[in-house]
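Trainee: this is a predicted model, with the sequence first.
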Amino acid sequence: MKIIDVICSAGKTGFYFDDQRAIKKGAVSDGATYRGEAVTPGFTKIRQSGESISVMIILEDKQIACGDCAAVQYSGAGGRDALFLAKDFIPVIEKEIKPRLIGREADNFRELCNLVENIKVDGKKLHTAIRYGVTQALLDAVSKSNNCLMCQVIAKEYNTKVLSEIVPIFTQSGDSRYENTDKMIIKKAQVLPHGLINNVKEKLGYDGEILEEYVKWLKNRIIELRDDDLYNPVIHIDVYGTLGVAFGNENYEKIADYMGKLAEVAKPFKLRIEGPVDVEDREKQMIALKTLRKLVDDKKYNVEIVADEWCNTLEDIKYFTDNKAGHMIQIKTPDLGGINNIVEAVLYCKSKNMKAYQGGTCNETDISARICAHIAMATGPNQILAKPGMGVDEGYMIVCNEMQRILALNNIIN
């Protein structure tokens, strides 16, 4: 079935763009925003409204396939592409992508993704957010052309099987790390709460004492609110490199010992620590996480390290995986560009016995979240992020319900 048109519309995301560097430098939280000056290029404020672009592909039978271009909350940081504003990038899609797609058959997802991934302007690939949204729309177009589910397209083209149960869902608390945790426990989220520990003074403590108290509270709250002891979620905390800020980025022993201490506090629940350090360089970040993993393993601490910053592209993910830089890799979906790269990243991690966290950002949309659920159900990562937003209920509902629909439909639609 041929593509006859490509239409774009500007939209909003489920959260905001935040200037991570300004926040790390001590920007003061003020209600739902921050006080202070932006420091990352492209930002005019520390917190700005998240923007998206819906890409709608019109097929010759008038079916409409859709994908949403979106970029991560902390755009422009950690080696990522610049701030993504709809007014700047709709013209790029209309000029560089639309003419290349019109008239093509929507019959092969991988081939169409390769087409988009290889478009270059002034010697550079298109912004990751553009590639992310356009390839979502292409997956939807191929599934509609073949009267099947999006996950079935992936399974067929990558020789996998659609899962027979849903992927564990990881929920984000934002700064409401107490009230939102209650929501997660009530919904029996399998992984929680993220925590947003992005400030040493207010959230970690210069000796880690604030986070230690929070983990203790988390453990006790889960035990207090759960219906039975069969509910044993993983405690997953994102510390945004603050352990390195507090203890010294190369003070590996102290950082490892602190994580081991937190693991003891978290018992009987498994603990994961995401982004213990951020050294502002890909090679140094890999070495740091590789070193920390070895220390943690040698000391037999019951904690897993999750790689995030500076592990953005498919190439990065393979590099960190091959070097055992952490126990789990966050596949931050918008950062990879084309969603074909998400598929390949999950499958590569699994082939190398590295745990795969199919993540993303609170700053996505309902459509990108649902399509990511199809990718997860076709590839089988260890966990998937509930998104968009930081409200817990909405993101969890979107991702959970889409995976449940897949379970109900997979054996009916072939």
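Mentor: In hand now; what should we look at? Numbering: from 1, shown residues only.
Trainee: CA only for contacts and neighbour counts going forward, please
Mentor: Will do.
Trainee: now the spatially most central residue of the chain, what's its secondary structure?
Mentor: Closest to where the C-alpha atoms of the chain average out (Cα atoms, centre = their mean) is Gly360, at 1.7 Å. At Gly360 the chain is in coil, as set by DSSP: H, G, I helix; E, B strand; the rest coil.
Trainee: so it sits against Ala70, correct?
Mentor: No: judged on Cα atoms under 8 Å, Gly360 makes no contact with Ala70 at a distance of 9.9 Å.
Trainee: where do the contact lists of the two overlap?
Mentor: Common contacts of Gly360 and Ala70 (Cα atoms under 8 Å, 6 or more residues apart in numbering): Pro334.
Trainee: in three-state terms, label Pro41 for me.
Mentor: Three-state call for Pro41 (three-state DSSP): coil.
Trainee: which residues touch it?
Mentor: For Pro41, counting by Cα under 8 Å, 6+ apart, the contacting residues are Gly76, Ala82.
Trainee: distance of it from Tyr240?
Mentor: Using Cα to Cα, to the nearest Å, Pro41 is found at 20 Å from Tyr240.
Trainee: one more structure, for comparison:
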Amino acid sequence: MNPIDAQFVVGLSGYFVKDFQAVRQSPQYNPLGDDNIRPRTPGFKSIVQAGQIISILLHLPTGGIAVGDCVDVIFSGAASRDPLFIADEHLKVLESVVRPWLLACDISRFRQNAGKVESGWLDLQRRCKLHSAIRYGLTQALLAATAQVHGCTIAEVISREWGTPISDRPIDILASCHRNDTLQLDRMIMKQASLLPHASFVHISDIGPNGSILAEYVRFVAGRVRARGCPGYWPRLHFDVYGTLGDLFPQLDQLVAFLNELAHAAQPYDVLIESPIIASSKAEQIRQLRELRTALRQNSTRVKTVADEWCNTLEDIKEFADAGAVDYVQIKMPDLGGVDNSIEAVLYCGAKQTGCCLGGSANETEISARITAQVALATNPDFLLSKPGIGADEGLTILTNEMLRGIALTKRRRLSRI
């Protein structure tokens, strides 16, 4: 079965994009009003810009329409990622090269089509790949199309083609909150988010002298959960520090000592620290994170580490997992390109007994978030990152309800076959 038409519609992402290098070097910047800081990453006209997407609409012979959204991450173009996604730059290729292929594509199976999307395209100069955002959106649309053809959920397509069991419960979600929004944090505690608050710390000034601001914030969040949480609610506390701890504590023993301080501040809850270090290369990132994880274990420090920067592709994730560099990797779905790569990444991490977050970016959309939820049901990662946006409520709602609907539909079909 082939699509009968394809449309490409430019739209808005769920957040915005930032020039990571410029932001990191300008701690006093005004995120929405400072025009005096020069962009440092190619493609950026200002250090903060509205995010763009391209919706791919596949018109099916059945009368249905399968949709996928091409999106990139907030810190696009950083740490080996593809360049900033500028929608207009890709429309010509989509119309002239991708559209004819889509119309000739047999959408009754997904995996073989995803493999083509990920490979080099002879029609493009130097057999180059499509931008990761385009590959992400294309495979979303193709996956949704295959599900419609078979009258089943996306999770069931993945389960059939990869031979995986579908979870009978929703996967845990990390609710991403702004660190200065106490009301938002309280709502996530009330809704019993499994992990919170994410709360980005991008500059050394954010974490304070000797990390004092971060330590106090960890203490505050733990206290808030104790005071506002219902009996039996026991979340994990997650904080994304964007390498600031490695900048502030360049010596391993200093960093371990501070992370031990954070563990005490968070008691009685477990702590996850994302990107404690950002090194100058992938090899160095793996080496330093592996040393840190070993030292934390030797010190019996109750802190788990999460990789993000330099861990962008399926190959990267395999290297981090093979090295045992961290307790968890974030599978940042737009960076991996095809959805099939994210599926493979979750399954590889499971085989290697490395934890994983099937994540992505606040810059995504409700379409990509719902597809993420379906992928999670079929692959069983340790947790998801709430998306789109950093409103927490919206992402938690979209992901949770999509998983609950998917579980209900799968159970209904199973019972009908008995």
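Mentor: Nice, I can see it. Note that this is a predicted model, so its numbers are computed, not measured.
Trainee: what does the residue nearest to the centre of structure 1 align to in structure 2?
Mentor: Counting by TM-score structural alignment, Gly360 of structure 1 lines up with Gly360 in structure 2.
Trainee: thinking that match is in contact with Met333, fair?
Mentor: Yes: between Gly360 of structure 2 and Met333 there is a contact under Cα under 8 Å: 4.9 Å.
Trainee: who's in contact with stretch 106-118 of structure 2?
Mentor: Stretch 106-118 of structure 2 has contacts (Cα under 8 Å, 6+ apart) with 1-3, 105, 129-130, 135, 138-139, 142-143, 145-146, 149-150, 157, 161, 337-340.
Trainee: also stretch 188-200 of structure 1?
Mentor: Stretch 188-200 of structure 1 is contacted from outside by 23-24, 26, 168-175, 177, 180-181, 184, 203-204, 206, 211, 231-242, 245-246, 383, using Cα under 8 Å, 6+ apart.
Trainee: out of those, which are buried?
Mentor: Restricting the contacts of stretch 188-200 of structure 1 to buried positions leaves 23, 168-175, 177, 180-181, 184, 203-204, 206, 211, 232-242, 245-246, 383, with burial counted as 16 or more other Cα atoms under 10 Å.
Trainee: of those, which belong to strands?
Mentor: Taking DSSP state E, the ones among these that sit in strands are Ile169, Phe170, Val234, Ile235, His236, Ile237, Asp238, Gln383.
Trainee: go through those residues and say which is closest to Phe17 of structure 1.
Mentor: Nearest to Phe17 of structure 1, judged by Cα to Cα, of those is Asp238 at 17.7 Å.
Trainee: what's the distance between Tyr258 of structure 1 and Asp316 of structure 1?
Mentor: According to Cα to Cα, Tyr258 of structure 1 stands 27 Å off from Asp316 of structure 1.
Trainee: same check, this time on Gly123 of structure 1
Mentor: In this view, Gly123 of structure 1 and Asp316 of structure 1 are 20 Å apart by Cα to Cα.
Trainee: same check, this time on Met259 of structure 1
Mentor: Using Cα to Cα, Met259 of structure 1 is found at 25 Å from Asp316 of structure 1.
Trainee: ok, the two, which is more surrounded?
Mentor: With neighbours defined as other Cα atoms under 10 Å, Met259 of structure 1 and Asp316 compare such that Met259 has more, 26 against 18.
Trainee: having no further points to raise, I will conclude here.
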